[in-house]
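Colleague: sharing a model prediction with you, sequence too.
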Amino acid sequence: MSNRLTALSERIARLRMRRDRLAELSGLDESTISRAFGGKTDPLSSTLDKIEAAVSVEEAEMAEHLRKVGTSSTSGAAA
């Protein structure tokens, strides 16, 4: 597994991102994603770009969610 694919795999694991969500955001088939992470193929750079973009979107959404949760719990404590 390439360094880039390993790093993406770690980011996906930290997010607990499901393959169907990754497929939805990347525009790739779940089978393509499975082959890429299953070591059955050496994924194209364009495929990794799509996966990376999808993971970045998920990370941004998670950060925004955590920011909102942190803000609402902080404002609730001050009231």
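Modeller: Received, thanks. Residues are numbered from 1 along each chain as shown.
Colleague: from now on I want contacts and neighbour counts done on CA atoms only, so please keep to that.
Modeller: Noted.
Colleague: ok, now how distant is Met17 from Leu48?
Modeller: 16 Å (Cα to Cα, to the nearest Å).
Colleague: let's bring in a second one:
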Amino acid sequence: MAWNMEVDAEKPKRLRQEKVLSQRELARLSGLTQATVWRLENGFHRVHPKTIRKLAKALEVEPLELVKKEE
């Protein structure tokens, strides 16, 4: 597994908005910083798999749902 994986920025943002959560609330729920959530939603997509797992757990989805698919 790669040390850094690429997140599809639209997915966590859409899921967060569907749950009516602010970036700050998602950060608190996931144990990440608000800055990390902001970066993921704004084009800084390469993150450690552990970060993806934390975000997925908070959003109640499988981690692979957040990973950008290779085309």
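Modeller: Looks like it arrived, so ask away. Because the structure is predicted, anything quoted here is derived from the model rather than measured.
Colleague: TM-score, when you put one on top of the other?
Modeller: In this superposition the chains share a TM-score of 0.61, using TM-score structural alignment, normalised by the length of the second structure; 55 aligned residues with a Cα RMSD of 1.9 Å.
Colleague: what about the counterpart of Ala54 of the first structure in the second structure, neighbour count?
Modeller: By TM-score structural alignment, Ala54 of the first structure lines up with Ala58 in the second structure. Look at Ala58 of the second structure: counted by other Cα atoms under 10 Å, it has 17 neighbours.
Colleague: which one is Ala58 of the second structure nearest to, not counting chain neighbours?
Modeller: Sequence neighbours aside, Ser30 is the residue nearest to Ala58 of the second structure in space, at 5.0 Å (criterion: Cα to Cα, 6 or more residues apart in numbering).
Colleague: which one in the first structure is aligned with the one you found?
Modeller: Here Ser30 of the second structure is matched to Ser26 in the first structure, going by TM-score structural alignment.
Colleague: ok, now which ones touch that match?
Modeller: Applying Cα atoms under 8 Å, 6 or more residues apart in numbering to Ser26 of the first structure gives the contacts 50-51, 53-54.
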